[in-house]
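Student: Okay, structure incoming, though there's no sequence with it:
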């Protein structure tokens, strides 16, 4: 398989890297320095046809960010949950990141478009323009009255995860721990249930990645939309609280939703380690399992580029084609590769976005 297979990716944290980079933003987005996992040139070269770009407000602490690779190198580990963040702290940072996503379009209008509808996505991909969809990972910026959701929706928000791995006024996330279970803590708050209803009304994807099991159950009972976990893997293959149990996978399948395959090494390695020198067999076994539990129509890609430690065999966005080639050698035919690469994401988004 030599031709590029265009793919749609369910999760990346490029906006955070763009905001935090000491280099000029033009260099980070348009340059070819090779830092991080994404930039426009490598995305075009690697077949990145579209994806969800996360607005993520990092924990506000003094000093350098934690070295998750070192902290998660030798299980067992159980990292402390960051404290709840209020909307008055989160909202200015989230708006800045939303502005950066719109700037990315203005800086490269022939190559990148911020998409607000399925017709936008289809038109962009047909013209070989990267289709960017605004996502929010952790809804701290929305606030208790939910009014800001209307604002973010107006400027492009089409996917929202109520929690990251810390509590919010809407629900509870899972810790970065191994081994561990997603069955920890209470479910959605009343404000969280209101958030789910409003997302349904607006046609905004509700992302279940990072949410604990009780919250997952509440969304499944309440939401009228397909269930989506944009960047999660299978608990049976790696016992991380961030991974999904078979019961959760089956509920997602039965709702017509999907799971985006996460490249994070500590959610792929059976021993929970962050090591990156794994063989393709680890990824293939995990993908086989997801397809066995969910079916071919409910598995997609959710890399977590620029937000996690990924296998050396992938390296950055240009390595996705090597993964797809390995899936082909493993026996996945062209129809299944199309579904995994972009077909399933586009079908699922088409069932949710208004």
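Tutor: Received, thanks. Given the structure is predicted, the values throughout are model-derived calculations rather than measurements. Numbering: from 1, shown residues only.
Student: C-alpha from now on. contacts and neighbour counts both.
Tutor: Noted.
Student: and after the helix ranked longest in the chain, which helix or strand comes next?
Tutor: Ranked by number of residues, the top helix in the chain under DSSP state H is helix 87-107. Using DSSP states H and E, the next helix or strand after helix 87-107 towards the C-terminus is strand 112-114.
Student: Buried residues of the longest helix of the chain, list them for me.
Tutor: The neighbour-count check on helix 87-107 (16 or more other CA atoms under 10 Å) flags 87, 90-91, 93-95, 97-98, 100-102, 104-105 as buried.
Student: now swap in stretch 223-236 and tell me
Tutor: 223, 225-235.
Student: right, and out of those residues, which lies closest to residue 181?
Tutor: The closest of these to residue 181 turns out to be residue 235 (CA to CA; 8.3 Å).
Student: The closest one against residue 243, yeah?
Tutor: Yes: the pair residue 235 / residue 243 is scored as a contact, 4.7 Å apart, by CA atoms under 8 Å.
Student: Which secondary structure element is home to residue 27?
Tutor: For residue 27, the host element (DSSP H and E) is helix 25-30.
Student: list the buried ones in that helix?
Tutor: 25, 28-30.
Student: and what of stretch 205-225?
Tutor: Buried residues in stretch 205-225, counted by 16+ other CA under 10 Å: 205-216, 218-220, 223, 225.
Student: in the stretch 51-200 of the chain, which spans are helices?
Tutor: Using DSSP state H, counting those that start in this stretch, the helices of the stretch 51-200 of the chain run over 68-71, 87-107, 118-126, 147-154, 190-202.
Student: could the ones you listed be laid out in a markdown table, adding distance to residue 34?
Tutor: Shown next, in a markdown table, are the helices of the stretch 51-200 of the chain (distance: least, CA to CA, whole Å):
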| stretch | distance to residue 34 |
| --- | --- |
| helix 68-71 | 20 |
| helix 87-107 | 18 |
| helix 118-126 | 24 |
| helix 147-154 | 31 |
| helix 190-202 | 37 |
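Student: Which one of these lies nearest to residue 49?
Tutor: Closest of the helices of the stretch 51-200 of the chain to residue 49 is helix 118-126, at 6.2 Å (criterion: CA to CA).
Student: which strands and helices sit next to that closest one?
Tutor: Other helices and strands packing on helix 118-126, by 3 or more CA pairs under 8 Å, 6 or more residues apart in numbering; DSSP states H and E, are strand 48-55, strand 130-137, helix 344-352.
Student: Against that first model, consider the following:
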């Protein structure tokens, strides 16, 4: 790496590519979500007081609908660790086609998924309204920069898995009007738009048939609206279909390097090359299962596992195309991370690894904002 260690030790603001705090708030219905998030402590790894303490300046807040009949919010690693005891569980979802797809979690039905997704988006609207300017839902890169300048939490509405969207894409128009600016067509389960990649280790990501015709239509509709299409849960065939049909930068909001951890959810060098060619971006996932060479959740793991992936992705993509996609409230973190307040340990580890202030600022927030600007066109 050409950059030398900087002597500047100021807190670097972090704009992050993925969290599941809305799922935690949804599952904890007995509390007012606005109060839980704004005042803390929220159930899980993220709330506004902890964000301020950590220098967490904003990010993509995902609306994710849990699979039916699972014991807790389904996490990106398929486990329930870091879920605080006492959080509720919504069990209204219906089982759909799981016998045909034994490797996948059940897929929620359209009606339930729509209700939950709109409910989570409403949570964000209420949080913003109740925050007295401390939280800002952002619809452009300019609004993100302005929110960060004003010390407000910059929130981008994101959907992880498009089960809520109807085949005619009517709800896409509604959600866009609400503020939606990013969408992952699938989570790691099949829906009408395509096949997500199941959680397997060791495994190639080439585990399914990719997008359906409706999925390709959804990608093109997102291009027209300048909604970012997130590749993180697509199988490899779906990845290449997006690369073929999309005119936007290829972005994987919370994925890691397959060469370092052979998880099915991670990206191969060939995929990374396509992302680089498109001017795209990868956000490093903080989940141990996606970081470690053995794919395990080891009590000995540290934030240096993340540094290893950041180093590798910078080598493959260049310093303008890598950042963070923590997956707070969705994965098992390294024991020294615990929650959002552990970000300072990661930033310190990157400094120790030779990252100067300019590169830290790119990785921590500038690269994310720029790829969103390239995608949204504003």
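Tutor: Nice, I can see it. Since this is a predicted model, take the numbers as computed values, not measurements.
Student: circling back: quick check, nearest of the buried residues of stretch 223-236 of the first structure to residue 183 of the first structure?
Tutor: residue 235 (11.7 Å).
Student: Now which residue in the second structure aligns to that closest one?
Tutor: In the second structure, the residue matched to residue 235 of the first structure (TM-score structural alignment) is residue 258.
Student: which ones are touching that match?
Tutor: Taking CA atoms under 8 Å, 6 or more residues apart in numbering, we find residue 258 of the second structure in contact with 264, 266-269.
Student: any idea how far residue 218 of the second structure is from it?
Tutor: Residue 258 of the second structure sits 27 Å away from residue 218 of the second structure, going by CA to CA, to the nearest Å.
Student: again, but for residue 161 of the second structure
Tutor: In this structure, residue 161 of the second structure lies at 12 Å from residue 218 of the second structure, with CA to CA as the measure.
Student: cool, and residue 265 of the second structure?
Tutor: Look at residue 265 of the second structure and residue 218 of the second structure: by CA to CA, they are 22 Å apart.
Student: what's the answer for residue 339 of the second structure, then?
Tutor: Taken as CA to CA, the span from residue 339 of the second structure to residue 218 of the second structure is 34 Å.
Student: do residue 155 of the second structure as well
Tutor: Distance, residue 155 of the second structure to residue 218 of the second structure, by CA to CA: 23 Å.
Student: Show me what residue 152 of the first structure aligns to in the second structure.
Tutor: Under TM-score structural alignment, residue 152 of the first structure pairs with residue 175 in the second structure.
Student: so what's that match closest to, chain neighbours aside?
Tutor: The shortest distance from residue 175 of the second structure to any non-neighbouring residue, by CA to CA, 6 or more residues apart in numbering, is to residue 118 (7.9 Å).
Student: Matching that neighbour against the first structure, which residue comes up?
Tutor: Residue 118 of the second structure maps onto residue 95 in the first structure, by TM-score structural alignment.
Student: again, but for residue 312 of the second structure
Tutor: Checking TM-score structural alignment: residue 312 of the second structure goes with residue 289.
Student: Now do the contacts for its match.
Tutor: Taking CA under 8 Å, 6+ apart, we find residue 289 of the first structure in contact with 234, 237.
Student: Same check on residue 241 of the second structure?
Tutor: 210-211, 216.
Student: Same list (these) but as TSV, adding distance to residue 146 of the second structure.
Tutor: Formatted as TSV, those follow (distance: CA to CA, whole Å):
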residue	distance to residue 146 of the second structure
210	38
211	36
216	34
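Student: Quick one: which of these is the most crowded by neighbours?
Tutor: When neighbours are taken as other CA atoms under 10 Å, the top entry among the contacts of residue 241 of the second structure is residue 211 (29 neighbours).
Student: got a list of what it touches?
Tutor: So residue 211 of the second structure contacts 193-195, 237-238, 241 (CA under 8 Å, 6+ apart).
Student: Looking at the residues you listed, which are in strands?
Tutor: 194-195 (DSSP state E).
Student: I'd like the contacts of residue 211 of the second structure laid out as JSON lines, including distance to residue 362 of the second structure.
Tutor: Listed next are the contacts of residue 211 of the second structure as JSON lines, based on distance: CA to CA, whole Å:
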{"residue": "193", "distance to residue 362 of the second structure": "33"}
{"residue": "194", "distance to residue 362 of the second structure": "33"}
{"residue": "195", "distance to residue 362 of the second structure": "33"}
{"residue": "237", "distance to residue 362 of the second structure": "30"}
{"residue": "238", "distance to residue 362 of the second structure": "29"}
{"residue": "241", "distance to residue 362 of the second structure": "29"}
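Student: now, which of the contacts of residue 211 of the second structure sits nearest residue 289 of the second structure?
Tutor: Closest approach to residue 289 of the second structure among the contacts of residue 211 of the second structure (CA to CA): residue 195, at 21.0 Å.
Student: Contacts only, for the alignment partner in the first structure of residue 267 of the second structure.
Tutor: Superposed on the first structure with TM-score structural alignment, residue 267 of the second structure falls opposite residue 244. Going by CA under 8 Å, 6+ apart, residue 244 of the first structure touches 182, 232-235.
Student: if you set the cut-off to 10 Å instead, what comes out?
Tutor: 181-182, 208-210, 212-213, 229, 232-238, 250, 259, 290 (CA atoms under 10 Å, 6 or more residues apart in numbering).
Student: Repeat that for residue 265 of the second structure.
Tutor: Neighbouring residues of residue 265 of the second structure by CA under 10 Å, 6+ apart: 76-77, 188, 196-201, 203-206, 231-236, 254-258, 289-290.
Student: Confirm it sits in a strand?
Tutor: No: applying DSSP: H, G, I helix; E, B strand; the rest coil, one finds residue 265 of the second structure to be coil, outside a strand.
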